[in-house]
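# This is a predicted model, with the sequence first.
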Amino acid sequence: MSVDSFLHSASPLAGALTPIHAPDKAHGWWRSAVIYQVYPRSFRDMNGDGIGDFAGITAEMPQLAELDVDAVWLSPFYRSPQRDAGYDVSDYCDVDPIFGTLGDFDGMVAEANRLGLRVIVDLVPNHCSDQHRDFQAALAAGPGSPERDMFIFRDGQGAEGNEPPNNWESHFGGSAWTRITEPDGTPGQWYLHLFDSSQPDFNWDNQAVHAEFERILRFWLDRGVSGFRVDVAHALVKAPGLPAWGGRADGSSSDGFPGHEAPMFGQPALHDIYRAWRRILEEYGPDRILCAEANVDPLPRLANWVRPDEMHQAFNFPYLHAGLDLPRLRHIVTESLTSLDAVGAPSTWVLSNHDVVRHATRFGYAWSGPRDGDGIGPQDPQPDEELGRARAAAASLFMLGLPGGAYIYQGEELGLPDGIDIPDHQRQDPTFARTGGARLGRDGCRVPLPWKASERHSGFGDGDAPWLPQPESFAKLARDAQAGDPSSHLNLYRRMLNARRELDLGRGSLSWAEEWCTASSLAFLNGDILVVMNVGSDPLELPAGEVVLRSSSPSGYGEDDRRFALGSGETVWLRIPVEGTEG
């Protein structure tokens, strides 16, 4: 069905409409799924060592099923020295002992499946740990060896080779190159690491690397996982010759350096890798998925990652970064849906994850808030927690009304803020160390969850102190403290996720409701549900209709026509009569 045919251009109550996206009739559970991200070390600690584990995830899996999500995505749990919270993998086919065993993993998957939940695991194919057996073999074998060709080693520049091979910078600060000492004790080659020096990049020009990761995919598919979230999926292949780059280390566009020209990201050969992976997943059935963490711009380039024979989904970073900038938000939603519709793929939506300041904190500023990944410390301007939480509720209600898939990050259903008062000696993000503290890093959004307000460590675990300290405010936001309060953030999430499923909004349509798209509000129609978000300071009077869900109590109802005013920082879902809808 074309966009033009699915809806007339006007609705008696919604007003003039601009159709963007038709209802989705294609097969695939992921196309409308809500996927809940679990950061294992911060979810629940059952053995008392201060770090979350598989036993904790398994024990609390019913809480996730009760949220009415479709799947759980696990951040890395592989064997690792934990220099970068598990994104430095030393063995891709084993569980790190801090989380448990492979048997514990299998038990967790079985419990998820019993509850009707799928399990997706993080895969980190761009780099591994410097303790990985293949990298240790590369160090021992010497220049020009097949072992060294598994990674990106180069001779240095200058007469003595004392300068890095090029000017690339690490995402975590400093050079993206580290020089080694050769087996004979002499200064040697340099190896590339787009992240920490403990995370050498694989050489994806080597077919042996391809074969190794195809083996890893099959290992986890054989254990029943429903798919993979692919870490920095746009970075595996580097441009031939490794040319210099004067733009941002993360490849985002900047003046004079458009992101599509970054030589370490988005190279054409990547797509053949993911086509091969897609074929492997299809051997296991039609419902295993690949989701790309591909931070590419401009947004239409994202469609290249989700063509019918490649990835099933890609994270929508432009949406995450848009905040509450309404013109930008409208443009990104429109461009996302039209670009991905062109290749038959669903869009995804996300507001928080383990790499950015939580949106309940970001939205607590009158200005745009901190730069993603930099974190907030006690010496920085402080957010207004109550304002941030109210705006977070409004933004979440808006996002979950959109058609497509959605990702939510553990704890956002509780309205958790970032941890701000983390002593320097407890910070663990490598960004903090590599920048000498200039960037605090991502520890604040990774603070362990509160489960029970009156228990030690707010119920995260009853043994050692959590690996990162919890803010004082976490106790009052604990899951059990919110469970019995109908107006709590948790119960808002429960209601809106349940309503999203019942109304099938993930499979729905989108038309902008022009009368309600103003300088201070943004509105769209999904089927017969009108979603309106008001970020202005004044109340917004809305049309008659059945209130399906709202972020907080409306500021006033009309007695006869059921009209009401939407307060500042509120979002509403209204069911209204719509003529001309199909399907």
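It's in.
# From now on I want contacts and neighbour counts done on CA atoms only, so please keep to that.
Will do.
# Sort out which residues of stretch 544-554 are buried, please.
Neighbour counts over stretch 544-554 (16 or more other CA atoms under 10 Å) mark 544-545, 547-552, 554 as buried.
# of those residues, closest to Leu329?
Checking these against Leu329 by CA to CA gives Ser551 as the nearest, at 18.9 Å.
# Spell out the secondary structure type for Leu290.
Per DSSP: H, G, I helix; E, B strand; the rest coil, the local secondary structure of Leu290 is strand.
# mind listing what the residue most central in space within the chain touches?
What sits nearest the mean C-alpha location of the chain, by CA atoms, centre = their mean, is Asn353, with 4.4 Å. Asn353 is in contact with 37, 408-409, 445, counting by CA atoms under 8 Å, 6 or more residues apart in numbering.
# Ranking by neighbours, what's the top pick from these?
Neighbour tally across the contacts of Asn353 (other CA atoms under 10 Å): the maximum, 28 neighbours, falls on Cys445.
# What's the local residue count around the closest residue to it other than its chain neighbours?
Spatial nearest neighbour of Cys445, excluding adjacent residues (CA to CA, 6 or more residues apart in numbering): Asp418 at 5.0 Å. Residues near Asp418, counting by other CA under 10 Å, number 26.
# Surely Asp418 forms part of a strand?
No. Assessed by three-state DSSP, Asp418 does not belong to a strand; its assignment is coil.
# And here is the other one:
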Amino acid sequence: MVSQTQPWWQAATIYQIYPRSFADSDGDGIGDLNGIADRLDYLVDLGIDAIWISPIYPSPMADFGYDVADYTGIDPRFGTLADFDALLAKAHAAGIRILLDFVPNHSSDRHPWFVESRSSRDNPKRDWYIWRDPAPDGGPPNNWISDFGGPAWTFDPATGQYYSRAFLPEQPDLNWRNPEVQAAMLAAMRFWFERGVDGFRIDVQWHMVKHADFPDNPPNPHFREGMGDMHRVLQLHSTDQPEVHAIGTAMRDQADEFGAVLVGEIYLPIPKLMIYYGTTEAPGVHLPFNFQLIEAKWDAAELAARIIEYEAALPEGGWPNWVLGNHDRPRIATRVGRRQARVAAMLLLTLRGTPTLYQGDELGLTDAQVPPDKVQDPRELREPGLGLGRDPVRTPLPWDAKGGFTTGDPWLPIDPAHLPLNVAAQAEDPVSMLTFYRRLLALRRATPELATGPIDDVRAEGDVLTYRRGPYRIALNLSDAPAVIAIEAGQVILSTHPAADPTRLRPAEGLILKVD
């Protein structure tokens, strides 16, 4: 368990809830806050310490909540502020903390701020968003490309200017160079902190500030068709600007006042990622999300190299974190297969640092098959056929053999292949993926060396990845062939398989050994 000198989040395991798809309490087919409250016992039994809830603010749902129309409210689809307060109280009573998703780069185009901003060039809130004159040919001001494809600019005929939007036209970018915007957004964070929220995951943090002169981005020399339109250029000037770090410090100061944690979504190479930790004098977010396990090949040598590089790059006092998946990326069981997904779970929950689980991974769910006429994701609808759609990882959780998510029609269909993997069945199965996750999380909670201890002797032996956590040796076979363990003998504490042998690994087997 965490010591008195360590922040709570260092020993914690975070569980991401995509609220539309977790549990529906009222039969409208959309998950809600009361549904989460009704299923808190499941989360307690699983053994997690905190939940991160994807956006629940009022929203037109052009991007399913990542287009926020009010930063201090609850969308009626999810419930009310009173429902949120009740969930928060119930979660805290159960020993579970709550993180919200903060979306600072952009708002909805229906947010009152943007309605005012686009009403005229002279409106006091005009500079709350990023407006630019057309290029000499009347086109967009520069060559920046939206992450959802096409120009990162939308023309507003009424005022004759373009506004910046890194994602959908319905998601105009806020101007974080404006001190009034900074003050308003920090006040929104404080609203939730004062309500008792334990932290935030900060959406696309590295996008928040744009180059002040708006130069063209350079072409991507490695672009190839099928990568997605956004990759035609390198986002050199539209993301990761140095001014973003002072904003991170302002957010950190507020979070520390409340003993809360900030997790930043930042898809950048390790050297740049580390800058988001900040410095002793100007700290940044506590946990810049580390996506190494999502991006790596399932290869022992590569994983060992990435772990070593990441650990070596951490600044003094920087705490590591790891994640296998989220609401935007393919599921781990799809990427490595269901057998290796158990090995991946052992990897995630035995590395040094704070792990984040994505709902459904503890059931071994793979990417769902979504019929073309049921597709909801705007990214898939804008760039169909490229495999960029996110619906396959956002379908509702199967709670029982009939689904159990809702009494109505779910907003996305449950894949029939997911039904046999339902919670009720796995909870009673001693060798299920869910049972395995519960055992792993219980072991992590009960073992200080696995929760917050050091990591060393990270190495690859053929297809086997091994490392030490104090007196424990973790050995993971990333292949479908058996392997002799060329390490010290020890007592088997936990295996991905029944009846483990401490001297050899079966195909796709992971072991936790106590070696001294």
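Sure thing, it's come through. All of these numbers come straight from a predicted model, not from anything done at the bench.
# Can you give me the TM-score here?
In this superposition the chains share a TM-score of 0.93, using TM-score structural alignment, normalised by the length of the second structure; 503 aligned residues with a CA RMSD of 2.3 Å.
# So the counterpart of Trp190 of the first structure in the second structure, which state does it fall into?
Aligned counterpart of Trp190 of the first structure in the second structure: Tyr162 (TM-score structural alignment). Of the three states, Tyr162 of the second structure takes strand under three-state DSSP.
# Need the nearest residue in space to Tyr162 of the second structure, chain neighbours excluded.
In this structure, Tyr162 of the second structure finds its nearest non-sequential neighbour in Phe155, 4.2 Å apart by CA to CA, 6+ apart.
# need the contact list for that neighbour.
By CA under 8 Å, 6+ apart, the residues touching Phe155 of the second structure are 140, 161-163.
# so the helix or strand it falls within aligns onto which residues of the first structure?
Phe155 of the second structure belongs to strand 153-156 when assigned by DSSP states H and E. Counting by TM-score structural alignment, strand 153-156 of the second structure lines up with residues 177-180 of the first structure.
# Can you name the residues that contact the equivalent of Gly100 of the first structure over in the second structure?
Under the alignment (TM-score structural alignment), Gly100 of the first structure pairs with Gly79 in the second structure. The neighbours of Gly79 of the second structure, taking CA under 8 Å, 6+ apart as the test, are 32-34.
# Closest one to Gly264 of the second structure out of the residues you listed, please.
Nearest to Gly264 of the second structure, judged by CA to CA, of those is Leu33 at 23.5 Å.
# Give the aligned equivalent of the closest one in the first structure.
Per TM-score structural alignment, Leu33 of the second structure is aligned with Phe54.
# Spatially, and excluding backbone neighbours, which residue is closest to Pro466 of the first structure.
Gly50 is the one closest to Pro466 of the first structure (CA to CA, 6+ apart), at 4.1 Å.
# I figured the one you found hits Pro469, correct?
No. Gly50 of the first structure is beyond contact range of Pro469, at 10.1 Å (criterion: CA atoms under 8 Å).
# more crowded one of the two?
Ranked by neighbour count (other CA under 10 Å), Gly50 of the first structure and Pro469 place Gly50 first, with 23 against 19.
# so which helix or strand takes in the equivalent of Pro81 of the first structure over in the second structure?
Correspondence of Pro81 of the first structure to the second structure, assessed by TM-score structural alignment: Pro60. Using DSSP H and E, Pro60 of the second structure is not contained in any helix or strand.
# picking up where we left off before, which residues touch the closest residue to the match of Leu33 of the second structure other than its chain neighbours?
What sits nearest to Phe54 of the first structure in space, not counting adjacent residues and going by CA to CA, 6+ apart, is Phe99, at 5.6 Å. By CA under 8 Å, 6+ apart, the contact list for Phe99 of the first structure reads 40-41, 51-55, 77.
# and if you look at Gly224 of the first structure?
Neighbouring residues of Gly224 of the first structure by CA under 8 Å, 6+ apart: Val109.
# So in the second structure, which helix runs the longest?
helix 179-195 (DSSP state H).
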